[in-house]
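J.: kindly generate the corresponding structure for this input.
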Amino acid sequence: MRIAVYLPLLLSLLAPLGARPLSTRCEPRLATWLLTASAVVLAGASTVSLGLLATTALIRVPSLAALGHWSALTAQRDDPAELSVALLAGLLLGAAVTAAARLLWRRARTLAAAALEAACMPTRDGLVVVDDEAPDAYALPGLPGRVVVSTGMLHVLDAGEHDILLTHERAHLAGHHYVFVALAQLGAAANPLLRPLATAVTYTIERWADENAATASGDRTRVARAVGKAALAAHRAPARLRGPGAALGVLGVLGRRNPLTAAGPVPRRVAALLAPPLGRHPLLTAATAAVLIAATGATADAAQDLHLLLESIGAS
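T.: Below is the predicted model of the structure:
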């Protein structure tokens, strides 16, 4: 436990360095899965590590140690963690659990509101056109979800680009992209060191939807042009006219009233569409898997060490 318990925290510090390579060099769908899994696993592992460290502080308190029939004096002598470190871990654990619980509650309310709003939008093909000058398009999850497009956005794009727009937004719904965003941000709430991973996920889901549109249209250049035109139109619209979603973006994925974050950098998306499709990049995939296995293994090892410590002080 002297080393293993700290490894997930160290990996959480180093993992964000891989967010940019994964999002720019790896196929978007795979990158989204890897980034989201990294955020969830590392957040879980670091939270458990904090809990293990905090426990070593609790068992040094005689009244609490008595509840488990442990010896507080033996714990103070044999515990490998410094008391100050254990107390700090307890404070960080409380902050992590509180932040994660608050975000989970907000996301649950937002998804419920989005599903209710989608149910109130009757449509045969899942497309809702709203009479609004603001160029806007977004996916609204529900059972089923809806793609909402403003008349302002339809005026900006030509007929062929309308199909690209719809394919992009429907890809958000079909791929359940709002789940990836929510999970990544939940991990970042529990461990703020992982925020770059959550930010990268908001970009890779856009790239994922872009690639779906490129595959469907068969013309990557035309998709890149549509992305640029839609984003430029939304940017130029006066603030009072801007709608709740982001052009060809994910702002609407979790509901109109509570957008999560801005869409990924448009120039990077356009450049990626003008280049050949990305591959799976086995080296990055293997490196990510190794990090997650190391974090999980270290957490399990630290938990076993604490179990042995509790057994030893219980036998004293």
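J.: CA only for contacts and neighbour counts going forward, please
T.: Will do.
J.: what about the residue nearest the centre of the chain, distance to residue 155?
T.: The residue lying closest to the centre of the chain (CA atoms, centre = their mean) is residue 184, at 1.8 Å. The span separating residue 184 from residue 155 equals 35 Å under the rule CA to CA, to the nearest Å.
J.: also this sequence, please, to line up against the first:
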Amino acid sequence: MRVAVYIPLLLSLLAPLGARPLSERCEPRLATWLLTASALVLGAATTISLALLAVTGLIRFPQLAGIGHWSAHTAQRDDPAELSVALFAGLLLGAAVLMAARMLWQRVRTLASAALEAACMPTKDGLVVIEDEAPDAFAIPGLPGRVVVSTGMLRTLDETERHILLAHERAHLAAHHYAFVALTQLGAAANPLLRPLATAVTYTIERWADENAATATGDRERVARTVGKAALAAHHGPGRAPGASLAILGRRTPLTVAGPVPRRVAALLAPPFGRRPVLAAATATLLVTAALSTADAAQDLHVLLEAVGAR
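T.: Sure, this is the predicted structure:
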């Protein structure tokens, strides 16, 4: 295998360096899409690269090469990849597949449970108010989803701030933010190097919802105050049993861990971010490079298999 098979692995080392700038300098909806696409494409590309390297190792063993009528001796002579590299890639591939399958199964179960819980909640206009002194608010994905707010949170906020809170949580449901989180976590499960991208998406979806609330109310400063006030109330509220319900990320999540609150407040107090075409173009270039490199590596393997099968 030539150098192309290693390029997606190299890009996976570089991509996390751009996660923070992309999440903080780009319009949050676009940043979320770019980060999610990056996690999926790089996760898939690195998994395919590992599979290609693993195959070059397998065909060097006569017992396995005989299955495809390949020449193990020719493979050992013509393939430039070291056998140790191919075997190590095979181990990493097995771990990646297992982790991705485990994460996918857990996410499907979580979303199914969330949808069932949402369907069982009596509601008016998708809003569920629970008797709880702890200030809290979260969204439960479903068909349709639910916005759950505690009486403690309602008493903490005034009427305008309640509208802002509801606009924020409804934005999570309307834009299917749980899907972006699940997809980036899937990519990170296949390639742990991409975890910073998944972390960045949990921040950008909150920023996306903040901006929707600001657009709905027309008052960015008031939204910023509400975000800070709600987070502070949730931080100082009484504790509760973990796992009592499911939030947008698949578990009950206080607003204090939904995203770095000071950064969100600062972003709301500043002018809205633009789309940053340079960052978008750089991300697109990285993804195209990963895809083309993977395709080139697959072609290299095809040529190798033809060569070892012709003798």
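J.: quantitatively, what TM-score do the chains reach?
T.: Aligned and superposed, the two chains score 0.97 in TM-score terms (TM-score structural alignment, normalised by the length of structure 2); 310 aligned residues with a CA RMSD of 1.6 Å.
J.: sorry, back to before: identify all contacting residues around the strand or helix carrying the residue nearest to the centre of structure 1.
T.: According to DSSP states H and E, residue 184 of structure 1 maps onto helix 177-190. When contacts are defined by CA atoms under 8 Å, 6 or more residues apart in numbering, helix 177-190 of structure 1 is touched by residues 32-33, 35-37, 39-40, 42-44, 47, 95-97, 99-100, 103-104, 107, 141, 172, 194-195, 197-198, 201-202, 205, 253-254.
J.: ok, and the closest non-adjacent residue to residue 22 of structure 2?
T.: Nearest-residue entry for residue 22 of structure 2: residue 31, 6.0 Å, with adjacent residues in sequence omitted and distances by CA to CA, 6 or more residues apart in numbering.
J.: could you pull up the residues touching the one you found?
T.: For residue 31 of structure 2, the set of contacting residues under the criterion of CA under 8 Å, 6+ apart consists of 22, 23, 204.
J.: which one of those residues has the most neighbours?
T.: When neighbours are taken as other CA atoms under 10 Å, the top entry among these is residue 204 (27 neighbours).
J.: for it, give me its contacts.
T.: If a contact means CA under 8 Å, 6+ apart, then residue 204 of structure 2 has 23, 28, 29, 31, 32 as its contacts.
J.: name the element the last one belongs to?
T.: Right, the one you point to is residue 32 of structure 2. When elements are defined using DSSP H and E, residue 32 of structure 2 is found to belong to helix 28-58.
J.: and the next helix-or-strand element following that helix, how far out from the chain's middle?
T.: Helices and strands here follow DSSP H and E; after helix 28-58 of structure 2, the next one along the chain is helix 62-65. Taking CA atoms, centre = their mean, to the nearest Å, the mean C-alpha location of helix 62-65 of structure 2 is offset from the chain mean by 39 Å.
J.: elements contacting helix 62-65 of structure 2?
T.: Counting contacts by 3 or more CA pairs under 8 Å, 6 or more residues apart in numbering; DSSP states H and E, helix 62-65 of structure 2 is packed against helix 72-78.
J.: tell me which residues of the helix or strand just after the helix it packs on come out buried.
T.: Scanning forward in sequence from helix 72-78 of structure 2 by DSSP H and E, the next helix or strand is helix 83-119. Using 16 or more other CA atoms under 10 Å as the burial criterion, the residues of helix 83-119 of structure 2 that qualify are 83, 86-87, 89-90, 92-94, 96, 99-100, 103-104, 107, 110-111, 113-119.
J.: what of stretch 61-77 of structure 2?
T.: By neighbour count with 16+ other CA under 10 Å, stretch 61-77 of structure 2 contains the buried residues 61, 65, 70, 71, 72, 74, 75, 76.
J.: and the fifth one, what does it touch?
T.: To tie it back to what came earlier, the one meant is residue 72 of structure 2. For residue 72 of structure 2, the set of contacting residues under the criterion of CA under 8 Å, 6+ apart consists of 59, 60, 61, 62, 65, 308.
J.: quick check: closest non-adjacent residue to it.
T.: residue 60 (4.4 Å).
J.: coming back round to it: distance from the helix holding residue 184 of structure 1 to structure 2 after superposition?
T.: Comparing helix 177-190 of structure 1 with its match in structure 2 after superposition yields a mean distance of 0.3 Å (mean CA distance after the TM-score superposition for structure 1).
J.: residue 272 of structure 1 -> structure 2?
T.: Alignment note (TM-score structural alignment): residue 272 of structure 1 maps to residue 267 of structure 2.
J.: quick check: buried residues in the helix or strand hosting that match?
T.: Under the criterion of DSSP H and E, residue 267 of structure 2 resides in helix 261-269. For helix 261-269 of structure 2, the buried set under the neighbour-count rule, 16+ other CA under 10 Å, comprises 261, 264, 265, 267, 268, 269.
J.: would you format these as JSON lines with distance to residue 223 of structure 2 included?
T.: Supplementary listing: those in JSON lines, determined by distance: CA to CA, whole Å:
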{"residue": "261", "distance to residue 223 of structure 2": "12"}
{"residue": "264", "distance to residue 223 of structure 2": "10"}
{"residue": "265", "distance to residue 223 of structure 2": "8"}
{"residue": "267", "distance to residue 223 of structure 2": "11"}
{"residue": "268", "distance to residue 223 of structure 2": "7"}
{"residue": "269", "distance to residue 223 of structure 2": "9"}
